[in-house]
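[1] Fold the following.
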Amino acid sequence: MSGNIRLLSDTLAAVRAEGRSALIAYLPAGFPTVDGGIDAIKAAFDGGADIVEVGLPYSDPVLDGPVIQTADDIALKGGVKIKDVMRTVREAHEATGKPVLIMTYWNPIDRYGVERFTAELAEAGGAGCILPDLPVQESALWREHAEKHGLATVFVVAPSSLDERLAKITAVGSGFVYAASLMGVTGTRASVGSAAADLVRRTRATTDLPVCVGLGVSNAEQAAEVAAFADGVIVGSAFVKCMLDAEDETAGLTAVRELAADLARGVRNA
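    Below you'll find the model as predicted:
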């Protein structure tokens, strides 16, 4: 194992040794600005996040709900480019020494060039990529370059995934497995639902990789609920909403930091 995938794996192992789940925050690059997005990620780490996913804003986000779509639209209208996403990863990682991944749909990588994207991500200190719409059977080229540069390839599984499909996905993934807690798009919800625990159980039957759960978690109680059965708790829309709802950027950063602290208490109290 090489590159920052080792940092990611070591972080997840250290968290497990503490007897708790990891807190994984998601924030899009370029929102509300490139600098503001970097500051928001630092605030999430300051509050207690163990790992951060940097979203690569995309014009047709099939998995993202209205909150993240709104933030992506602001970032895209602000002119965010892939070089800005790489800068976000670099500065967030260098400032904290913690694992930073990119979450992106496949089309931007395909257009940018797989070799160029993986080389630049590794050079920026990135730990890997979460690829929600890349089919495993079409992932060989990506995985070849990701492995060459020491990057994790995190695939997404869903409650609808059959056991045979889960085994195929986890056999070629690395870093961790992203388990979508429910069918649908991202967004905060009143309840995370019972399907997530069953999905984690079925996924663990196929792999030793950590299984981290996302979609729907927005407060400490839900974080504790998920942390009781998952290796990581992924929170996105709630962090983005902090920035969207704030009267100014400073207030937004304070809200992000406080939410991270609240969620961190939740995963530690599970």
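[2] all contacts plus neighbour counts: C-alpha atoms, from now on.
    Fine.
[3] ok so Ser160 is a strand residue?
    No: assignment of Ser160 by DSSP: H, G, I helix; E, B strand; the rest coil gives coil, placing it outside any strand.
[4] what's the spacing between it and Leu134?
    According to Cα to Cα, to the nearest Å, Ser160 stands 17 Å off from Leu134.
[5] So if I had to pick from those two, which one is more boxed in?
    Remark: of Ser160 and Leu134, Leu134 carries more neighbours, 16 against 13, as counted by other Cα atoms under 10 Å.
[6] what's near enough to touch the spatially closest residue to that one that is not a sequence neighbour?
    Distances taken as Cα to Cα, 6 or more residues apart in numbering put Trp106 closest to Leu134, at 6.0 Å, once the chain neighbours are dropped. Applying Cα atoms under 8 Å, 6 or more residues apart in numbering to Trp106 gives the contacts 131, 133-134.
[7] do Ile68 as well
    Contacts of Ile68 (Cα under 8 Å, 6+ apart): 28, 186, 236-237, 240.
[8] In helices, which of those fall?
    Counted as lying in helices by DSSP state H, out of the contacts of Ile68, are 237, 240.
[9] ok, for Arg143, nearest residue in space, not its chain neighbours?
    In space, Arg143 is closest to Thr153, 6.9 Å off (Cα to Cα, 6+ apart).
[10] go on, Lys241?
    Closest residue to Lys241 apart from its sequence neighbours, by Cα to Cα, 6+ apart: Val67 at 6.5 Å.
[11] Against which helices or strands is the longest helix along the chain packed?
    Secondary structure of the chain read by DSSP H shows that its longest helix is helix 249-269. Contacts defined by 3 or more Cα pairs under 8 Å, 6 or more residues apart in numbering; DSSP states H and E place helix 249-269 against strand 22-28, helix 34-47, helix 220-227, helix 237-245.
[12] how about this one, so we can line them up?
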Amino acid sequence: MGQRSKKHSDIAVAGGFRMNDLLGAAGKLVSNDSTIPVVTSYWQPLHAHGFHRFAEQAASSGASGVLIPDLPIEGAGAWSSAAHSVGVPVIYLVSLHSQPGRLPRTVATATGMVHAAATGGITGKEPPGRAHLPSLITQLRSLTNLPVAAGIGASTPATARTVAEWADLVVVGSADIRCMQSTPHGPDEAAGAACRAFAEALSPANPRPRADEDR
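    Below is the predicted model:
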């Protein structure tokens, strides 16, 4: 987790934000428009909440998947079973630097989509690398037909477009937090404006080449 994400996660928890709030927000997104949310949490708070309970609530909220970035497949058996039992897709974060043989095992266990790390750095810091990301996504496409999302490093609409040359989906987190932090008197509006800027950069009205189609 990047320092900005961790700082604001701590602020949210100190302010009383809990798992029920996260899942409630997912449910509101589903009911208010056509948004299909993916819920992200680190393992410790999810485990403290109760992972069977969390899986059931995620299913009830309409979440289209759950990503736990710090939970490796070796320790995910119980969670995976709980999620699958209620129809919640399990999403894993994968890296180019995975040990030999581990990437195929992780992808084979994933459902819904796969989340590829666009950089080897932390969120909000290192820009996505053209040498790193294409190699990783090429490997993933050889292993699965699931959509491939990429994040960590997509900090501007321009870098998001770079990521989208290869990935099916672009994950943005720290950039929204940065906008909220810089506009303390209107964080919701700032986050909305940031999301719109990213969406417009990736919209069909702004076509971008698919790098894997140009080879």
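[13] The corresponding residue of structure 2 for the residue nearest to Lys241 of structure 1 - how many residues pack around it?
    Superposed on structure 2 with TM-score structural alignment, Val67 of structure 1 falls opposite Arg4. Neighbours of Arg4 of structure 2 under the rule other Cα under 10 Å: 18.
[14] So which residue is dead centre in structure 2?
    Val171 (5.2 Å; Cα atoms, centre = their mean).
[15] Distance-wise, check that residue relative to Ser81 of structure 2.
    Distance from Val171 of structure 2 to Ser81 of structure 2, by Cα to Cα: 26 Å.
[16] where along the stretch 101-250 of structure 1 do the strands fall?
    128-130, 152-154, 156-157, 177-180, 211-214, 232-235 (DSSP state E, counting those that start in this stretch).
[17] Could you tell me where the first one falls in structure 2?
    Mapped onto structure 2 using TM-score structural alignment, strand 128-130 of structure 1 covers residues 65-67.
[18] What residues sit buried inside the matching stretch?
    For stretch 65-67 of structure 2, burial by neighbour count (16 or more other Cα atoms under 10 Å) applies to 65-67.
[19] picking that back up, of the contacts of Ile68 of structure 1 - the most surrounded one?
    Neighbour-wise, those (other Cα under 10 Å) top out at Pro28, 31 neighbours.
[20] what's the matching residue for that one over in structure 2?
    Aligned partner of Pro28 of structure 1 by TM-score structural alignment: none.
[21] Wait, Pro28 of structure 1 touches Gly37, no?
    Yes: counting by Cα atoms under 8 Å, Pro28 of structure 1 touches Gly37, with 6.9 Å between them.
[22] Aligned counterpart of Gly214 of structure 1 in structure 2, please.
    Using TM-score structural alignment, Gly214 of structure 1 pairs with Gly151 in structure 2.
[23] now swap in Ala95 of structure 1 and tell me
    That one, Ala95 of structure 1, aligns with Asn32 by TM-score structural alignment.
[24] residue contacts, Pro187 of structure 2?
    Pro187 of structure 2 touches 179-181, counting by Cα under 8 Å, 6+ apart.
[25] for Phe54 of structure 2, same thing?
    Contacts of Phe54 of structure 2 (Cα under 8 Å, 6+ apart): Leu46.
[26] Aligned against structure 1, show me the partner of it.
    In structure 1, Phe54 of structure 2 lands on Phe117 (TM-score structural alignment).
[27] Would you mind listing the buried residues in stretch 17-32 of structure 2?
    19, 23-24, 26-27, 29-30.
[28] hang on, the earlier thing: any idea which of the helices and strands packed on helix 249-269 of structure 1 gets closest to Thr254 of structure 1?
    helix 34-47 (7.5 Å; Cα to Cα).
[29] what angle separates that closest one from helix 237-245?
    Relative orientation of helix 34-47 of structure 1 and helix 237-245, computed by axes from the mean of the first three to the mean of the last three Cα atoms, to 10 degrees: 130 degrees.
[30] How about helix 34-47 of structure 1, which residues are buried there?
    Per 16+ other Cα under 10 Å, helix 34-47 of structure 1 contains these buried residues: 34, 36-47.
[31] How about stretch 157-164 of structure 2?
    Buried-residue list, stretch 157-164 of structure 2, by 16+ other Cα under 10 Å: 157, 159-164.
[32] And that stretch against structure 1, how far off on average?
    With mean Cα distance after the TM-score superposition for structure 1, stretch 157-164 of structure 2 departs from structure 1 by a mean of 1.3 Å once superposed.
[33] In PyMOL, select just the buried ones from the contacts of Pro187 of structure 2.
    The buried subset of those, as determined by 16+ other Cα under 10 Å, is captured in PyMOL by this line:
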select buried, resi 179+180+181
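[34] Need the contacts of Pro187 of structure 2 in JSON lines (columns: distance to Thr144 of structure 2).
    Formatted as JSON lines, the contacts of Pro187 of structure 2 follow (distance: Cα to Cα, whole Å):
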{"residue": "Cys179", "distance to Thr144 of structure 2": "35"}
{"residue": "Met180", "distance to Thr144 of structure 2": "36"}
{"residue": "Gln181", "distance to Thr144 of structure 2": "38"}
